[in-house]
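In: sequence first, then the predicted structure, then my questions.
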Amino acid sequence: MANPVDPRFASARPVAGAEAGYDEGLRSYMISIYNYMASGVLLTGVVALLVATNPALLATFFAQNAETGRWGPTILGWVAMLSPLALILVMNFGINKLSEGQLKACFWGFAGLMGVSMSVIFLQYTGASIAQTFFVTAAGYGALSLYGYTTKRDLSAFGKFLIMGLIGILLAMLANFFFQSSALQLGINILGVLIFAGLTAYDTQRLKNMYFELQGSSFIGKAAVMGALTMYLNFINLFQFLLAFMGDRR
């Protein structure tokens, strides 16, 4: 006999109470993802501002070149910048062994360390342009995520091209580290905005579909934390690429 709340049975008509509970579960799952993501972005911003405005903390992680005036990481700065990558690996490869609480701790630790890395933007750009770019990013991100959540169009094929584009950007950024080409950097910034805008919509739909696969399992809480990590990365990268366009340098 068909389960009336199972979406695979298209011909079945779910009872009103069951349908409401099903929608409520999805809503709760997505809200958890956005709440974790928002708390991570907030933590990153607070830590970044704290490091940038505290001379002792700033000197711990960054040093200014007397000749060029550019800021570069100290040894501890490099540790802080590379540690988020280590935490991502721990979260992805240790997800089955870590408890949900430990996974959350890793996520917030990741967000805090990202704040140390991003503190230099307060030294490079004016506060007004950072705030303006943040609100533009938030508005665009919200619209793109809403599209990914509500669209009936399958974005999975589109996502494959976005992932390929992301790999291309990483390779281009690595190459530009040596060539220091302003034209290449401009191209990277443009593609970065487009790719992470697309990934925001794609990942929202993917996470929504994931709920249907995991509904009722004990893994759903961990999935929400990992989903928040994905959406956090999309937001932060979109913000940074937009800042390269909209930011007023000091």
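Out: Okay, I see it.

In: from here on, contacts and neighbour counts on C-alpha atoms
Out: OK.

In: this structure: strands as residue ranges?
Out: 62-64, 71-73 (DSSP state E).

In: which one is A224 nearest to, not counting chain neighbours?
Out: Distances taken as C-alpha to C-alpha, 6 or more residues apart in numbering place I33 nearest to A224, at 5.0 Å, with adjacent residues excluded.

In: select the longest helix from this structure.
Out: In the chain, with assignment by DSSP state H, the single longest helix is helix 16-53.

In: so what does that helix touch, helix or strand wise?
Out: helix 55-61, helix 100-118, helix 121-124, helix 182-214, helix 220-246 (3 or more C-alpha pairs under 8 Å, 6 or more residues apart in numbering; DSSP states H and E).

In: show me what the third one is packed up against.
Out: Read it as helix 121-124. Using 3+ C-alpha pairs under 8 Å, 6+ apart: helix 121-124 touches helix 16-53.

In: and what of the second one?
Out: Packed against helix 100-118, as judged by 3+ C-alpha pairs under 8 Å, 6+ apart, are the following elements: helix 16-53, helix 75-93, helix 220-246.

In: highest mean neighbour count out of those helices?
Out: helix 220-246 (a mean of 21; mean count of other C-alpha atoms under 10 Å).

In: and that helix, how far from the chain's centre?
Out: 1 Å (C-alpha atoms, centre = their mean, to the nearest Å).

In: helices or strands next to it in the packing?
Out: Against helix 220-246 (3+ C-alpha pairs under 8 Å, 6+ apart) you get helix 16-53, helix 100-118, helix 127-150, helix 182-214.

In: quick one on the thing from earlier: turn the strands of the chain into TSV, including distance to P55 and mean neighbour count.
Out: Shown next, in TSV, are the strands of the chain (distance: least, C-alpha to C-alpha, whole Å; neighbours: other C-alpha atoms under 10 Å):
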stretch	distance to P55	mean neighbour count
strand 62-64	10	18
strand 71-73	13	16
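
In: as a markdown table, the ones you listed with distance to L207 would be great.
Out: Output for the strands of the chain, formatted as a markdown table (distance: least, C-alpha to C-alpha, whole Å):
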| stretch | distance to L207 |
| --- | --- |
| strand 62-64 | 37 |
| strand 71-73 | 35 |
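
In: then this one, side by side with the first:
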Amino acid sequence: MSADTVALAPTLDRDRTATLLGRTMGLVGLTAATFTLGAYLARGLSAGWGWLFFGATVACLLALNTAVKRSEPTAVGLLLVFGASLGAALAPTMAYYAGADPLGLVLAAGATALFITGFGAAGYATRRDLSGLERTLFWALVGLAIFGVVLIFVELPGGALVYAVVGLVVFAGLTSLDFQRLRRSGDIKTAPLLAASIFLDILNVFELFLSLFRGDAD
């Protein structure tokens, strides 16, 4: 291997990483657009339809894991359907918040943008391997989901606030981990799957901030 080849390798790696970053974030933007479209078109549907669309969302996400390895156009198509289905599933919730507190939506969106940018940049830039946190974050997320279900049936003083704060801590780790995966992968085929994961980070962080700004966590 020549000295020129050795010198060229890091440059090619950086180019692949930059391409993957641009591709992934572009797909995140497209997913956000289809999410918004789905939420708008399904704004008048009943909650029963929401469950149906949620099932379609899960199906798209599972199919996406397989499609990424076989066909990029299919994977991108599934990603966009995933965004639209998720938007339709959450349409009643989004419509409620938009009507009840538009300012809360704006504040939550701004806080989410700062949060994702900050922790995403930290995860992308750090040299420390964050993969060791993956199992811990997964079980923390499972625990958070269980706690959320408990709060539906049992009123705990300050429970909603604890849920929101702990949730933000968990998604700070998940966001950093996803952006580190983005930097370390370099495989453009993984862009749709990474975009789905990052979009879910964004959506969950947005909902957590929304509960804080609306005072649901009081």
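Out: Perfect, I can see it now. Note that the coordinates shown come from a computational prediction; the quantities given were computed from them, not determined experimentally.

In: quick one: TM-score?
Out: Taking TM-score structural alignment, normalised by the length of the second structure as the basis, the two superposed chains have a TM-score of 0.86; 213 aligned residues with a C-alpha RMSD of 2.4 Å.

In: pull the number of nearby residues for the counterpart of L168 of the second structure in the first structure.
Out: Using TM-score structural alignment, the partner of L168 of the second structure in the first structure is V193. When neighbours are defined as other C-alpha atoms under 10 Å, V193 of the first structure has 19 of them.

In: so V193 of the first structure sits against F245, correct?
Out: No. Contact criterion C-alpha atoms under 8 Å: V193 of the first structure and F245 do not qualify, at 9.8 Å.

In: quick one: end-to-end length of stretch 170-187 of the first structure, please.
Out: 12 Å (C-alpha to C-alpha, to the nearest Å).

In: again, but for stretch 61-71 of the first structure
Out: One end of stretch 61-71 of the first structure sits 10 Å from the other (C-alpha to C-alpha).

In: ok, now stretch 142-158 of the first structure?
Out: End-to-end distance (C-alpha to C-alpha), stretch 142-158 of the first structure: 19 Å.

In: with stretch 117-135 of the first structure instead?
Out: First residue to last in stretch 117-135 of the first structure (C-alpha to C-alpha) measures 21 Å.

In: list the buried ones in that stretch?
Out: 117-122, 125, 127, 129-130, 133-134 (16 or more other C-alpha atoms under 10 Å).

In: what's whichever residue in the second structure pairs up with the residue nearest to A224 of the first structure in contact with, if anything?
Out: The pairwise alignment with the second structure assigns I33 of the first structure to T24, based on TM-score structural alignment. Neighbour list for T24 of the second structure: 191-192, 194-195 [criterion: C-alpha atoms under 8 Å, 6 or more residues apart in numbering].

In: between the residues you listed, which sits nearest T31 of the second structure?
Out: Distance ranking of those against T31 of the second structure, using C-alpha to C-alpha, places A195 first at 8.0 Å.

In: that closest one matches what in the first structure?
Out: Using TM-score structural alignment, A195 of the second structure pairs with A228 in the first structure.

In: then R127 of the second structure?
Out: Per TM-score structural alignment, R127 of the second structure is aligned with K152.

In: now the helices and strands packed on helix 16-53 of the first structure as a markdown table including distance to F161 of the first structure?
Out: Listed next are those as a markdown table, based on distance: least, C-alpha to C-alpha, whole Å:
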| stretch | distance to F161 of the first structure |
| --- | --- |
| helix 55-61 | 37 |
| helix 100-118 | 27 |
| helix 121-124 | 30 |
| helix 182-214 | 9 |
| helix 220-246 | 16 |
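
In: figure out which of those helices is closest to M1 of the first structure.
Out: The nearest among those, by C-alpha to C-alpha, is helix 182-214 at 20.0 Å.

In: and that closest one, how far from the chain's centre?
Out: The answer for helix 182-214 of the first structure is 9 Å, by C-alpha atoms, centre = their mean.

In: quick one: that helix to helix 16-53, angle?
Out: Angle, helix 182-214 of the first structure to helix 16-53, by axes from the mean of the first three to the mean of the last three C-alpha atoms, to 10 degrees: 150 degrees.

In: now do the buried residues in helix 182-214 of the first structure.
Out: For helix 182-214 of the first structure, by 16+ other C-alpha under 10 Å, it's 185, 188-189, 191-193, 195-208, 211.

In: and it, what does it pack against?
Out: By 3+ C-alpha pairs under 8 Å, 6+ apart, helix 182-214 of the first structure packs against helix 16-53, helix 127-150, helix 156-179, helix 220-246.

In: related to what we said a few turns ago, tell me the one among the contacts of T24 of the second structure nearest to L30 of the second structure.
Out: Looking across the contacts of T24 of the second structure and measuring by C-alpha to C-alpha, the closest to L30 of the second structure is A195, at 9.5 Å.

In: test my guess that the closest one contacts L20.
Out: No. Contact between A195 of the second structure and L20 fails when scored by C-alpha under 8 Å: they sit 10.3 Å apart.

In: please list all residues in contact with G120 of the second structure.
Out: Contacts of G120 of the second structure (C-alpha under 8 Å, 6+ apart): 175-176, 178-179.

In: again, 6 Å this time
Out: 175-176, 179 (C-alpha atoms under 6 Å, 6 or more residues apart in numbering).

In: and L214 of the first structure, by the same measure?
Out: Neighbours of L214 of the first structure in contact, by C-alpha under 6 Å, 6+ apart: I220.

In: if we use 10 Å, what do you get?
Out: Applying C-alpha atoms under 10 Å, 6 or more residues apart in numbering to L214 of the first structure gives the contacts 220-221, 223.

In: now flag whichever of these is closest to L166 of the first structure.
Out: Closest to L166 of the first structure out of the contacts of L214 of the first structure is A223 (22.6 Å), distances taken as C-alpha to C-alpha.

In: thinking that closest one is in contact with S99, fair?
Out: No. Contact criterion C-alpha atoms under 10 Å: A223 of the first structure and S99 do not qualify, at 11.7 Å.

In: circling back to that earlier point, can you redo the helices and strands packed on helix 220-246 of the first structure as CSV with distance to R249 of the first structure?
Out: Below are those laid out as CSV (distance: least, C-alpha to C-alpha, whole Å):
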stretch, distance to R249 of the first structure
helix 16-53, 15
helix 100-118, 15
helix 127-150, 9
helix 182-214, 16
